[in-house]
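> what follows is a protein structure lacking sequence information:
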């Protein structure tokens, strides 16, 4: 899967990955790959702009630190981000139910 396959769902995926705790940008990309069984291989050029967008929306919070002499930005889910994640999960369940009904071949 590539970035086009997750269009419209990337923000929710990023919020879900951060639910388990703070991660730096590359750690987020690795977590997406790991949790998707390798199906999600998103480039940094897709993930980092989305992280900045989520930070502007105040759904995540970023902090700078220095690790091994290198600056690193670590992101964590904000209280507003937890609410947004819950909303997106509810929307996803409803969406997949409708699509499943249609694709399931029912009358």
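Happy to help now that I have it. Just so you know, these numbers come straight off a predicted model, no measurement behind them.

> please make it C-alpha for all contacts and neighbour counts, starting now.
Will do.

> which residues of this protein fall in strands?
Taking DSSP state E, the strands of the chain run over residues 23-24, 60-67, 70-77.

> another one to put next to it:
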């Protein structure tokens, strides 16, 4: 993933309410139709970084399978950061889309035999 993308995806996932790490990873994977895979080796350092920045807060609780787990929730500062990051991401994606134009689109015209 592009640097900063995982942080933004975590923040976006937490808009729906507090969740523990495993659930956050599952929600990102499911909402991306399993295109994005979140490894624990990336997820937990990102959660700690977001907590250090004050964008998420954590507390201990009991998971759905009755285990003790750390739950994360979005803070007001995290919501503001998510807005900034989402705007920046959309602007960058739009710019890249303009550079690519229609190159590589699945519905592009197939070359004729004479074109190769």
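That came in fine, so what should we check first? Quick caveat, the model's predicted, so the values are computed rather than measured.

> pick the most deeply packed of the strands of the first structure.
strand 23-24 (a mean of 19; mean count of other C-alpha atoms under 10 Å).

> compared with the second structure, how much does that strand deviate?
With both structures laid over each other, strand 23-24 of the first structure and its partner residues in the second structure are 0.5 Å apart on average (mean C-alpha distance after the TM-score superposition for the first structure).

> which residues does that strand contact?
Among residues not part of strand 23-24 of the first structure, those counted as contacts by C-alpha atoms under 8 Å, 6 or more residues apart in numbering are 72, 73, 74, 75, 76.

> 6 Å - rerun?
Around strand 23-24 of the first structure, the neighbours that count as contacts under C-alpha atoms under 6 Å, 6 or more residues apart in numbering are 73, 74, 75.

> number of nearby residues for the counterpart of residue 30 of the second structure in the first structure?
With the correspondence set by TM-score structural alignment, residue 30 of the second structure lines up against residue 34 in the first structure. For residue 34 of the first structure, the tally of surrounding residues (other C-alpha atoms under 10 Å) stands at 13.
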